[in-house]
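*Asks:* Sequence first, then the predicted structure:
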Amino acid sequence: MQSQSPTTPIFTVTSLSKVYGTGPAAVHALRGLDPTLPEGELVVLLGPSGSGESTLLNIIGGLDRASNGRVIFQGNLGLKLVCKVPALRHVRILPMWLGTP
C-alpha cells in the first residue's frame, strides 16, 4: 500500500484570537485557534450559537480582522485587507437560518 502525500493546506491559522470590546466587558470570541484547512477537503464548523464559528469564517474569508494571530492563504501570509477576493473564492458559508428549522 502506498502512503498518500500530505494535502497542501489552503489556509493555515496560527494563534488566532478575536476580542470584541475592552476591559471587563470584553468578549473573547476566539482564543488561540490553530486550525489547518487542507485544500480540496470539506470542513464543517459546528457548535452552539455564539461559540465563534461565524467569527472564524469571517476572519478566514477576509471579511473581518483578528485581534491576534495570523491567517496564511495558499502559503502567503496575508488577509490583512478586509474582503480579499481570492480568499473568498475558497470559502463557502451556509448560514444556520438556511438550514433545517
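*Replies:* Good, I have the coordinates.
*Asks:* Please make it C-alpha for all contacts and neighbour counts, starting now.
*Replies:* Fine.
*Asks:* top helix in the protein by residue count?
*Replies:* helix 53-60 (DSSP state H).
*Asks:* From the contact counts, what lies against that one?
*Replies:* Helices and strands touching helix 53-60, by 3 or more CA pairs under 8 Å, 6 or more residues apart in numbering; DSSP states H and E, are strand 27-33.
*Asks:* what comes up buried for the strand it packs on?
*Replies:* 29-30 (16 or more other CA atoms under 10 Å).
*Asks:* Quick one: list the elements packing against that strand.
*Replies:* strand 9-20, helix 53-60.
*Asks:* Included below, for side-by-side comparison, is a second structure:
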Amino acid sequence: MFTEEERQVRVFATSMMMMMMMMMVVLVVVVVVVMVVVVMVMVVVVVVVVVVVTDDDDDEDDDDDEDEDDDDDDDDDDDDDDDDDDDDDDDESNGYDPFQL
C-alpha cells in the first residue's frame, strides 16, 4: 500500500502535528494563566490604593472632627458658665421643662 519511505514521512508529519498542537495548547494555557495573574495583581493594587486613600481621608476627617469636638467641648464649658447665670436653664438642667404637658 505505502512504501516504507512514505510511511516514515506520514509518521513524522503526524508526530510533528501532534507536537505543534500540544505546544499550542501549552501556549494558550500559559497565556491564560499570565493574564489571570496580571488581573489579580491589578485588583489587589487597586484595592490597596483605595483602602489607603480612604483611610488617609478618614484619618484627616477624624482629626478635624476631634479638633471640632474639642472646640465644641470648650463651647459647652462656656455654655455651662452661662447656664449658672440663667435661672431658666438651671430648671431645665434639673429635668424641669415648663413646656412639657
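*Replies:* Cool, the structure landed. Note that the structure is predicted; figures quoted are calculated from it, not measured.
*Asks:* Fetch the TM-score of the aligned pair.
*Replies:* The TM-score (TM-score structural alignment, normalised by the length of structure 1) is 0.17; 28 aligned residues with a CA RMSD of 3.7 Å.
*Asks:* after the longest helix of structure 1 comes which helix or strand?
*Replies:* strand 68-73 (DSSP states H and E).
*Asks:* Can you tell me what sits against that next one?
*Replies:* Contacting residues not belonging to strand 68-73 of structure 1 are listed as 10-18, 32, 60, 77-79, 87 [CA atoms under 8 Å, 6 or more residues apart in numbering].
*Asks:* Just among those residues, which is most surrounded?
*Replies:* residue 60 (27 neighbours; other CA atoms under 10 Å).
*Asks:* What about the closest residue to that one other than its chain neighbours, how many residues nearby?
*Replies:* Nearest-residue entry for residue 60 of structure 1: residue 71, 6.6 Å, with adjacent residues in sequence omitted and distances by CA to CA, 6 or more residues apart in numbering. For residue 71 of structure 1, the count of nearby residues is 26 (other CA under 10 Å).
*Asks:* measure residue 71 of structure 1 to residue 53 of structure 1 for me?
*Replies:* Computed as CA to CA, to the nearest Å, the residue 71 of structure 1 to residue 53 of structure 1 distance reads 15 Å.
*Asks:* Repeat that for residue 70 of structure 1.
*Replies:* Distance check for residue 70 of structure 1 against residue 53 of structure 1: by CA to CA, it reads 17 Å.
*Asks:* Next secondary structure after the helix or strand containing residue 7 of structure 2?
*Replies:* Taking DSSP H and E as the definition, residue 7 of structure 2 sits inside helix 4-85. Next along the chain after helix 4-85 of structure 2, taking DSSP H and E as the criterion, comes helix 87-93.
*Asks:* Done for today, thanks.
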